[in-house]
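Participant: Need a 3D model of the sequence below.
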Amino acid sequence: MNRHANEMKDIVEVCLLAGKLMLKNGAETYRVEDTMTRISHAYGIHESHSYVTPTAILFSIEGAEAARLARISDRTIQLDKVTEINGISRRISRGELSVKEAYNLLKEVDASRKIYPLWFSTLAAGLTSGCFLIMYGGIWRDFIPALIAGGFGYYCLIIVQRYVHIKFFSEFTASLMIGLLASLIVLMDLGEQFDKIVIGSVMPLVPGLLMTNAVRDLMAGHLVSGLSKGSEAFLTAFAIGTGVVAVLSWLS
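Facilitator: Got it, this is the predicted structure:
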């Protein structure tokens, strides 16, 4: 009896860890629930129940004493980890991994830190900003100004987030710096189209994944998660817009 209880506990640990890692790294709510259910089924537990929100996971199985709760305190976007966990889940479904092996692999994914250097992220954000400027009808003369403004804004976002753990404030500060730098560039006659420079530069800050996940969760029937992610995306967009509007008000 004790052995069976320990096995059940280990399976719950694997399911919770997989769900927690997927949710905190940018996976959709319905995908998290589906992965946890598939893992439990693969290990012979066909009666499992999960309730997932952006900040917590509740998971229980028939025969266990109580439901388990996993708290999600911080969320980021690392879709490579989501892909790795999907791969582990498929191997579990094919019967290739024991419970202990799966748990160890998930812990390795959790411990991995694939973080790009700040200079690389800043450069990538700058190049993205320049490309968005051209895509939205800007001129090639403004490509470098958009690259500089977008890279500087993303750099400010990362630096502020290190010291102030308030997402709204960091995004507002980044968009404010982008607006100020873009206006300075235009005033110095180094750029021409202020609006296109700002539009291209703020694109790396836009919560595209949040909006996509919110819509997909709503379509899958996860109303709580969909609405909460939609609200978070709205607040991010509001922060970006407020920073730009503050600059425009000062200029006028």
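
Participant: C-alpha from now on. contacts and neighbour counts both.
Facilitator: OK.

Participant: Could you check the longest helix seen in the chain and say which residues are buried?
Facilitator: If you go by DSSP state H, the chain has its longest helix at helix 223-251. Residues of helix 223-251 classed as buried: 224-226, 228-230, 232-233, 235-237, 239-244, 247 (neighbour count, 16 or more other C-alpha atoms under 10 Å).

Participant: got it, and stretch 182-193?
Facilitator: For stretch 182-193, the buried set under the neighbour-count rule, 16+ other C-alpha under 10 Å, comprises 182-183, 185-186, 191-193.

Participant: Also stretch 156-170?
Facilitator: Within stretch 156-170, the residues that count as buried by 16+ other C-alpha under 10 Å are 156-158, 160, 168-170.

Participant: and which of those residues is nearest Ser73?
Facilitator: Phe168 (16.3 Å; C-alpha to C-alpha).

Participant: Over to that closest one. Which of the three states is it?
Facilitator: The local conformation at Phe168, judged by DSSP: H, G, I helix; E, B strand; the rest coil, is helix.

Participant: Please name the nearest non-neighbouring residue to it.
Facilitator: Once flanking residues are discounted, Phe168 sits nearest to Ala239: 5.8 Å by C-alpha to C-alpha, 6 or more residues apart in numbering.

Participant: I'd like the structure of this one too, to check against the first:
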Amino acid sequence: MNGFYKINKTNEKNINFIHEVAEVCVLAGKILLENGAETFRVEDTMNRLAQSFSVHEAQSFVTPTGIVFAIEGRDVTQLVRITRRGTNLRKVSEVNSLSRQVAEGGAQIEEIHRRLKHIDRIVNTYPEWLQILAAAAASSCFLIMFLGRWGDILPAFIAGGAGQAGTIYFHRLTKVKFFSEFMSSILVGLIAVLSVRIGMGLELNKIIIGAVMPLVPGVPITNAVRDVMAGDLVSGLSKSAEAGLTAFAIGIGIAFALALY
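Facilitator: From the prediction side, this is the model:
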């Protein structure tokens, strides 16, 4: 009787451990997918985490809007819906570092779960004022890179910072990403047009090009190409469509502003 009780307790511990491994893998995949990681990286990280905890029957299927994770023979399947996506490469880097640490056998599963929850709770890696300042400085640098005039650095600086501030503000009003990009590009275009009209700016095209670059979806485009090359056609085409719609919204916003010029 005692042997039967011990076997049941052992099986119960094993089942609880398997479920916790699944939760850790899905949480890691969720953080990566929500913050700009490509599909291949998400699936590979989830599978490696499972294997590091001696769960070799794990299977994962990832799309831009959802994660399916299952462990064969264990009756464990989890589905997570992804409702928001952005770019926060610091979170991606932290999850990757944590995954490598697990692969080296340097942490227990409870500690990994706790650290992943902490990473997931981080809202903004950098304060908003610093994001705006960085976008403004990058816009000035892009202006020079595209052979703009030095006299247009200040208009590009102001327009780029205003565009980033607009993205943050409009994203709070609505979760429709394309709307915030559209309104931000209008703001960039209007500031560029106004700077040229009052004589503060010289070349309208170069000012707009430099200021709009921080809004361009560079990470989604890169991930879309990598997913297609890795054979993840569903994710690659989905991300390509998302990046294309974002670029279209930016173009329409700039065209609307230029119509007033």
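
Participant: Any idea what the TM-score is?
Facilitator: Comparison of the two superposed chains (TM-score structural alignment, normalised by the length of the first structure) gives a TM-score of 0.96, and 251 aligned residues with a C-alpha RMSD of 1.2 Å.

Participant: picking that back up, dump the buried residues of stretch 156-170 of the first structure to CSV, plus distance to Thr128 of the first structure.
Facilitator: Below are these laid out as CSV (distance: C-alpha to C-alpha, whole Å):
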residue, distance to Thr128 of the first structure
Cys156, 16
Leu157, 15
Ile158, 16
Val160, 21
Phe168, 22
Phe169, 23
Ser170, 20
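
Participant: Between these, which sits nearest Ala214 of the first structure?
Facilitator: Relative to Ala214 of the first structure, the closest of those is Phe168; by C-alpha to C-alpha it sits at 18.4 Å.

Participant: Looking for the alignment partner of the closest one in the second structure.
Facilitator: When the second structure is aligned by TM-score structural alignment, the residue opposite Phe168 of the first structure is Phe178.

Participant: Quick one: the strands in the stretch 51-200 of the second structure, in order.
Facilitator: Here the stretch 51-200 of the second structure has its strands, by DSSP state E, counting those that start in this stretch, at 58-63, 66-71, 76-81.

Participant: With mean neighbour count added, can I get those strands in CSV?
Facilitator: Shown next, in CSV, are these (neighbours: other C-alpha atoms under 10 Å):
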stretch, mean neighbour count
strand 58-63, 19
strand 66-71, 19
strand 76-81, 14
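
Participant: Would you mind giving those strands as a markdown table with distance to Glu111 of the second structure added?
Facilitator: Putting these into a markdown table (distance: least, C-alpha to C-alpha, whole Å) gives the following:
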| stretch | distance to Glu111 of the second structure |
| --- | --- |
| strand 58-63 | 21 |
| strand 66-71 | 21 |
| strand 76-81 | 21 |
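
Participant: The ones you listed: which one's closest to Asn8 of the second structure?
Facilitator: For those, proximity to Asn8 of the second structure was assessed by C-alpha to C-alpha; strand 76-81 is nearest, at 18.5 Å.

Participant: quick one: contacts for the equivalent of Ser195 of the second structure over in the first structure?
Facilitator: Taking TM-score structural alignment, the alignment pairs Ser195 of the second structure with Ile185 from the first structure. By C-alpha atoms under 8 Å, 6 or more residues apart in numbering, Ile185 of the first structure lies in contact with 145, 191.

Participant: Could you measure from Ile185 of the first structure over to Ala246 of the first structure?
Facilitator: 17 Å (C-alpha to C-alpha, to the nearest Å).

Participant: Find the centremost residue of the first structure, please.
Facilitator: Centroid-nearest residue in the first structure: Ile77, 3.2 Å away (criterion: C-alpha atoms, centre = their mean).

Participant: Residue in the second structure paired with that one?
Facilitator: Using TM-score structural alignment, Ile77 of the first structure lines up with Thr87 in the second structure.

Participant: was I right about that match contacting Leu215?
Facilitator: No - counting by C-alpha atoms under 8 Å, Thr87 of the second structure stays clear of Leu215, with 11.8 Å between them.

Participant: check which helix or strand covers the aligned partner of Arg226 of the second structure in the first structure.
Facilitator: Here Arg226 of the second structure is matched to Arg216 in the first structure, going by TM-score structural alignment. When elements are defined using DSSP states H and E, Arg216 of the first structure is found to belong to helix 208-219.

Participant: wait, what's in contact with the aligned partner of Tyr30 of the first structure in the second structure?
Facilitator: Tyr30 of the first structure maps onto Phe40 in the second structure, with residues paired by TM-score structural alignment. Neighbouring residues of Phe40 of the second structure by C-alpha under 8 Å, 6+ apart: 227, 230, 232.

Participant: From Ile191 of the second structure, how far out is Phe40 of the second structure?
Facilitator: 40 Å.

Participant: Kindly report the same for Arg81 of the second structure.
Facilitator: Arg81 of the second structure sits 39 Å away from Ile191 of the second structure, going by C-alpha to C-alpha.

Participant: Ala122 of the first structure maps to what in the second structure?
Facilitator: For the record, residue 122 of the first structure is Thr, not Ala. When the second structure is aligned by TM-score structural alignment, Thr122 of the first structure is paired with Ile132.

Participant: so how far is Ile254 of the second structure from the residue nearest to its match when sequence neighbours are not counted?
Facilitator: Among residues not flanking Ile132 of the second structure along the chain, Gly161 sits closest, at 5.0 Å (C-alpha to C-alpha, 6+ apart). Distance, Gly161 of the second structure to Ile254 of the second structure, using C-alpha to C-alpha: 16 Å.

Participant: got it, and Gly236 of the second structure?
Facilitator: In this view, Gly236 of the second structure and Ile254 of the second structure are 27 Å apart by C-alpha to C-alpha.

Participant: List the contacts of the nearest residue to Leu127 of the first structure once chain neighbours are set aside.
Facilitator: Distances taken as C-alpha to C-alpha, 6+ apart put Leu147 closest to Leu127 of the first structure, at 5.5 Å, once the chain neighbours are dropped. Going by C-alpha under 8 Å, 6+ apart, Leu147 of the first structure touches 125-130, 201.

Participant: Contacts made by stretch 159-169 of the second structure with the rest, please.
Facilitator: Residues outside stretch 159-169 of the second structure that contact it (C-alpha under 8 Å, 6+ apart) are 128, 131-140, 180-181, 183-185, 187-189, 191-192, 208, 210-212, 214-215.

Participant: how does it look with 6 Å?
Facilitator: 132, 135-136, 139, 180, 184, 188, 191, 211 (C-alpha atoms under 6 Å, 6 or more residues apart in numbering).
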